[in-house]
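sequence first, then the predicted structure, then my questions.
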Amino acid sequence: MSRILILVFTLLSAFAFPLPLASAAERVALVLHVNGAISPATAEYVTRGLKRANERGVALIVLEMDTPGGLDTSMRDIIRAILDSSVPVASFVAPSGARAASAGTYILYASHVAAMAPGTNLGAATPIAIGGGLFGGDEESDKDTPDEAAKPEAGQRPANAGEAKLINDAVAYIRGLAELRNRNADWAERAVREAASLSSSAAVREKVIDFTAGTIEDLLKQAHGRTVRVGQADIRLDTAGLAVEDVPPDWRTRLLSVITDPNVALLLMIVGIYGLIFEFLTPGTVLPGTIGGISLLLGLYALAVLPVSYAGLGLILLGVALLVAEAHAPSFGVLGVGGGVAIVLGAAILFDTDVPGLEVSWPMLGGVAIASLVFSVLVARLALISRRHKVVTGAEQMLGIAGTVESWAGAAGYVIAHGERWKAVSTEPLSTGEDVMVVGRDGLTLKVARRGSETGS
């Protein structure tokens, strides 16, 4: 009887208080943008966007890309976020004329849906070795085909074991992504080993991407009904009639993108260093020290997230030390010029990367060289001027000033000098009210002589 009552109560509770049904996915396609080099700021923007989309439960995430490549660590952060996403991600190389080179190719392979607009290209996914091209050739691509990296000659191999490890790791990574998404793994390997590139139409023929699309609406139409694997489950996409919601980078992402540009980071470092040095040379000016401190902190933040050469950083610190030494131990410009040269050389090798869009430009290095030269000349000039000026601080500044005898007895007494009452001694007898001149100092006792007297000690 009790069991029957429990069953009846359970049924009544179910009708009276029905369990909430799982809410359907939000009928929205969230569009994120990857424009320019893939940097830590880009990775943070994309990962935050994917997390927000997963929390909202949107139907699809569209990653619109136009990138020449970027940092390996940032690329892997984005790919990990895509692989962990419970919402399907469609990478879309657009608009026409855009590209998904290098790191962009890996992201395209990792996405659940891969599409390209007509007139776009992808590939050239060979990782860049630190300090030069992987195969010892020209690092720059053919000038007539700027979107394709120069291919090594047939049969050419990496120059050393380190480069071989770098390439093999990249090949294994992109082949794993290709096998996960059932895409052309052999061409993916060629993109890494030979820096191969494909147009959008050729990418469809090679089964590298799923289709070409002119617009995001066209992408949603063609993606509808496709089955993709998200996590451990196969999901049939329902993208017909989705509302498109654009999520541009916010102010924080744009600010981080600017700060983490190597040219801007270098400029912030130089402004910060010179501002603080100038503040120390002329205490109390405030403005150079304030601007310098803020700039230096922002520059140090950029150095913390960018690949940095410690040799370059060491040269910059040496240059700063030489400039400070020039200010305190004038060498008529020798130390200053040496410091400027050290800073320029350090800036040239500071960032440990050859990634397109993340290199230091030659005009910036030229500006740093000119600024260092001007600063060295300025420091040398200030040092020369200061050597000619009369001492105005410390014990030495009392020498030669005038005073008046307040009281005197024998060889000692008190004088008024520099608006203060001092104990004084003299080798000649003095009288009250007589004018004297300070010729020496021993602690808090002045040595004085009668004004106009040729002797005194």
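Looks like it arrived, so ask away. Residues are numbered from 1 along each chain as shown.

only C-alpha atoms for contact and neighbour calcs from this point on.
Fine.

what residues does the helix or strand containing residue 176 touch?
Residue 176 is part of helix 161-180 when elements are defined by DSSP states H and E. Outside helix 161-180, the residues within contact range by Cα atoms under 8 Å, 6 or more residues apart in numbering are 106, 109-110, 126-127, 129, 134, 158, 184-186, 188-189, 192-193.

list the buried ones in it?
By 16 or more other Cα atoms under 10 Å, the buried positions in helix 161-180 come out as 163, 166-167, 170-171, 174-178.

next: stretch 33-48.
33-47.

what do you get for stretch 244-263?
Neighbour-count burial for stretch 244-263 flags 244, 249, 253, 256-257, 259-263 (criterion: 16+ other Cα under 10 Å).

among the buried residues of stretch 33-48, which lie within helices?
Judged by DSSP state H, helices contain the following of these: 40-47.

so which of those residues comes closest to residue 3?
Closest approach between those and residue 3, by Cα to Cα: residue 47, at 52.0 Å.

residue 347 touches residue 314, doesn't it?
No - with contact defined as Cα atoms under 8 Å, residue 347 does not reach residue 314; the gap is 10.2 Å.

neighbour-wise, which of the two wins?
In terms of neighbours (other Cα atoms under 10 Å), residue 347 is the more surrounded of residue 347 and residue 314; the figures are 27 against 15.

state the helix or strand in which that one lies.
helix 334-348.

name the next helix or strand downstream of that helix, please.
helix 362-388.

show me which positions of that following helix end up buried.
Neighbour counts over helix 362-388 (16+ other Cα under 10 Å) mark 364-365, 368-369, 371-373, 375-377, 379-380, 383 as buried.

in addition, the following structure is provided for comparison:
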Amino acid sequence: MSRILILLMVLIPAFAFPAPSASGAERLAMVLHVNGAISPATAEYVTRGLERADARGVSLVILQMDTPGGLDTSMRDIIRAILDSSVPVASFVAPSGARAASAGTYILYASHVAAMAPGTNLGAATPIAIGGGLFGGGDEGDKGGPGEAHKQSGAKQPANAGEAKMINDAVAYIRGLAELRNRNADWGERAVREAASLSSTAAVREKVVDFTAVNIEDLLKQAHGRTVRVGQADIRLDTAGLAVEEALPDWRTRLLSVITDPNVALLLMIVGIYGLIFEFLTPGTVLPGTIGGISLLLGLYALAVLPVSYAGIGLIILGVGLLVAEAHAPSFGALGLGGGVALVLGAAILFDTDVPGLQVSWPVLGGVAIASLAFSALVARLAYISRRHKVVTGGEQMIGISGTVDSWTGGTGYVIARGERWKAVSGESLAVGEDVTVIDRNGLTLKVARSAAQT
């Protein structure tokens, strides 16, 4: 009986969970979507997707792209993941009307298979010479963008040695990828030096991409039988009949994508700053400090992964300092106004990037300006009102209160004020039981005078 049970324990899992095929690969094509600017969230999504595909042993990963470009560091993370992947990667610029500008061109060059849908374009891969070290989309009128590609007949001359170094590095990088995948290295260099662009048909003719495909099914059909080099081995693609699975970003990637948006990151910073200021002004309210602390930490995390300007950070710190000074030493708006201006200017130049989708929008800057002005106006109003109000705390709040003479001899005696017996002096003779008014205070001695109603 025990032997039968042991046999069943061995056989049932075998029938319930069939062993993988000899190749260890699923008959599956996994699709990853890269839409919009290439950011740290995009790099993490693609990297984790390739790792998951490698662990599952899928047959092909399809990287469907529509991007204006993105950050250099994020682009290189994606390319590094593609080069390290044991699963072939096919980059597909789709649907019609999509583009693989700037950083997208490098990713196409790095992929094992490169395809484009009809009506798409790629190119304009000139690096923008800014502190963030990123590759811009260029369709916003930046130098070297797609709009300039058709106007320039020669290479763009570097403005300085730093820009020349960056362009030469980008040229060497894209030529290395071209030689690795047997693509047109000369045109890749033109895309960097001249911001050249190509349509899908011209890209096939120039041997920049392998073919055009109407959709993913067409891509799988045309990729079937091709030989690609994955790692140190040549692999013949068997894409016939592959099931297609969409790999959507998980919650962590979606959260990272939201908080690394420069507009969201800036708003988190502002909410965090004002939340902590209000918490310090009114200790014990808890909610402003809690929300402000969480928002500030999320904003600082976003700043850690985005290209930022140190001048922008310095202006924001100065602005915060002036706002705090206004709150603790009201200057009727002078410090607050200066802090608001510094905060807005710092926010305007905080993110060192011209990549579409990675810029701070004017409405957000306007909101920051309005919030700063509102804070300054609020502090100035409270300061003005407080100067007109009667003092209700400290020793000064005794001035003007009423009392009754308890005992009196000559010019000194004792009075009862607010239920307490105080030593008092006066310039006039007072009688027991008379009502008096406190007109001054010297330590624990009150100076009093007969109440006006009695005089």
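Everything's here; your move. A quick note: this is a predicted structure, and the numbers were derived from the prediction, not measured.

hmm, back to that, and the very next helix or strand once past the helix holding residue 176 of structure 1, how far from structure 2 on average?
Elements were assigned by DSSP H and E; along the chain past helix 161-180 of structure 1, the next helix or strand is helix 185-193. For helix 185-193 of structure 1, the mean deviation from structure 2 after alignment is 0.6 Å (mean Cα distance after the TM-score superposition for structure 1).

got a list of what residue 150 of structure 1 touches?
When contacts are counted by Cα under 8 Å, 6+ apart, residue 150 of structure 1 touches 138-142, 195.

wait, which of those residues is closest to residue 322 of structure 1?
If you rank the contacts of residue 150 of structure 1 by distance to residue 322 of structure 1 using Cα to Cα, residue 139 comes first, at 34.2 Å.

assumed the closest one was part of a helix.
No - if the criterion is DSSP: H, G, I helix; E, B strand; the rest coil, then residue 139 of structure 1 is coil and not within a helix.

and the closest residue to it other than its chain neighbours, how many neighbours?
Among residues not flanking residue 139 of structure 1 along the chain, residue 133 sits closest, at 5.0 Å (Cα to Cα, 6 or more residues apart in numbering). Around residue 133 of structure 1 there are 18 other residues, counting by other Cα under 10 Å.

so residue 133 of structure 1 touches residue 141, yeah?
No - Residue 133 of structure 1 lies out of contact with residue 141 (Cα under 8 Å); the separation is 10.9 Å.

doesn't residue 29 of structure 2 belong to a helix?
No - counting by three-state DSSP, residue 29 of structure 2 is not found in a helix; it is strand.

that one and residue 238 touch, don't they?
No - counting by Cα under 8 Å, residue 29 of structure 2 sits too far from residue 238 to count as a contact (10.7 Å).

between these two, who's got more neighbours?
Set side by side, residue 29 of structure 2 and residue 238 show more neighbours around residue 29, with 23 against 17, by other Cα under 10 Å.

ok, now which ones touch the more buried one?
Taking Cα under 8 Å, 6+ apart, one finds 58-62, 242-245 in contact with residue 29 of structure 2.

dump these into a markdown table; add distance to residue 295 of structure 2 and secondary structure as well.
Output for the contacts of residue 29 of structure 2, formatted as a markdown table (distance: Cα to Cα, whole Å; DSSP: H, G, I helix; E, B strand; the rest coil):
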| residue | distance to residue 295 of structure 2 | secondary structure |
| --- | --- | --- |
| 58 | 39 | strand |
| 59 | 42 | strand |
| 60 | 40 | strand |
| 61 | 36 | strand |
| 62 | 36 | strand |
| 242 | 45 | coil |
| 243 | 42 | strand |
| 244 | 39 | strand |
| 245 | 36 | strand |
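
top of these by neighbour count?
residue 60 (27 neighbours).

what is the mean deviation of the helix or strand hosting residue 75 of structure 1 from its aligned residues in structure 2?
Using DSSP H and E, the element containing residue 75 of structure 1 is helix 72-84. On superposition with structure 2, the mean distance recorded for helix 72-84 of structure 1 (mean Cα distance after the TM-score superposition for structure 1) is 0.7 Å.

burial count for residue 70 of structure 1?
By other Cα under 10 Å, the residues close to residue 70 of structure 1 number 25.

okay, stretch 72-79 of structure 2 sits on what stretch of structure 1?
Following TM-score structural alignment, the aligned partner range for stretch 72-79 of structure 2 in structure 1 is 72-79.

CSV please, covering the contacts of residue 29 of structure 2 and showing distance to residue 330 of structure 2.
Supplementary listing: those in CSV, determined by distance: Cα to Cα, whole Å:
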residue, distance to residue 330 of structure 2
58, 65
59, 67
60, 65
61, 61
62, 60
242, 70
243, 68
244, 64
245, 61
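
need the contact list for residue 101 of structure 2.
Under the criterion of Cα under 8 Å, 6+ apart, the neighbours of residue 101 of structure 2 are 67-69, 121-125, 137, 146.

ok, now with 7 Å
Residues counted as contacts of residue 101 of structure 2 (Cα atoms under 7 Å, 6 or more residues apart in numbering) are 67-69, 122-125, 137.

which contacts among those does structure 1 share?
Among the contacts of residue 101 of structure 2, the ones still in contact in structure 1 (both residues aligned by TM-score structural alignment, their matches' Cα atoms under 7 Å) are 67-69, 122-125.

just the buried members of the contacts of helix 161-180 of structure 1?
Going by neighbour count (16+ other Cα under 10 Å), these have 106, 109-110, 126-127, 129, 134, 158, 184-185, 188-189, 192-193 buried.

most widely separated two among these?
The span of these, defined through Cα to Cα, is set by 110 and 158 at 26.2 Å.

what's in contact with stretch 373-390 of structure 1?
Contact with stretch 373-390 of structure 1 is made by 327, 330, 332-333, 336-337, 340, as judged by Cα under 7 Å, 6+ apart.

the same query, at a cut-off of 8 Å, please.
For stretch 373-390 of structure 1, contacts defined as Cα under 8 Å, 6+ apart pick out 323, 326-327, 330-333, 336-337, 340, 397.

could you give the separation of it from the chain centroid?
The chain centroid and the centroid of stretch 373-390 of structure 1 are separated by 34 Å under Cα atoms, centre = their mean, to the nearest Å.

post-alignment, the one helix or strand residue 318 of structure 2 maps to versus structure 1, mean distance?
Here residue 318 of structure 2, judged by DSSP H and E, is contained in helix 310-328. For helix 310-328 of structure 2, the mean distance from the matching residues in structure 1 following superposition reads 1.5 Å, by mean Cα distance after the TM-score superposition for structure 1.
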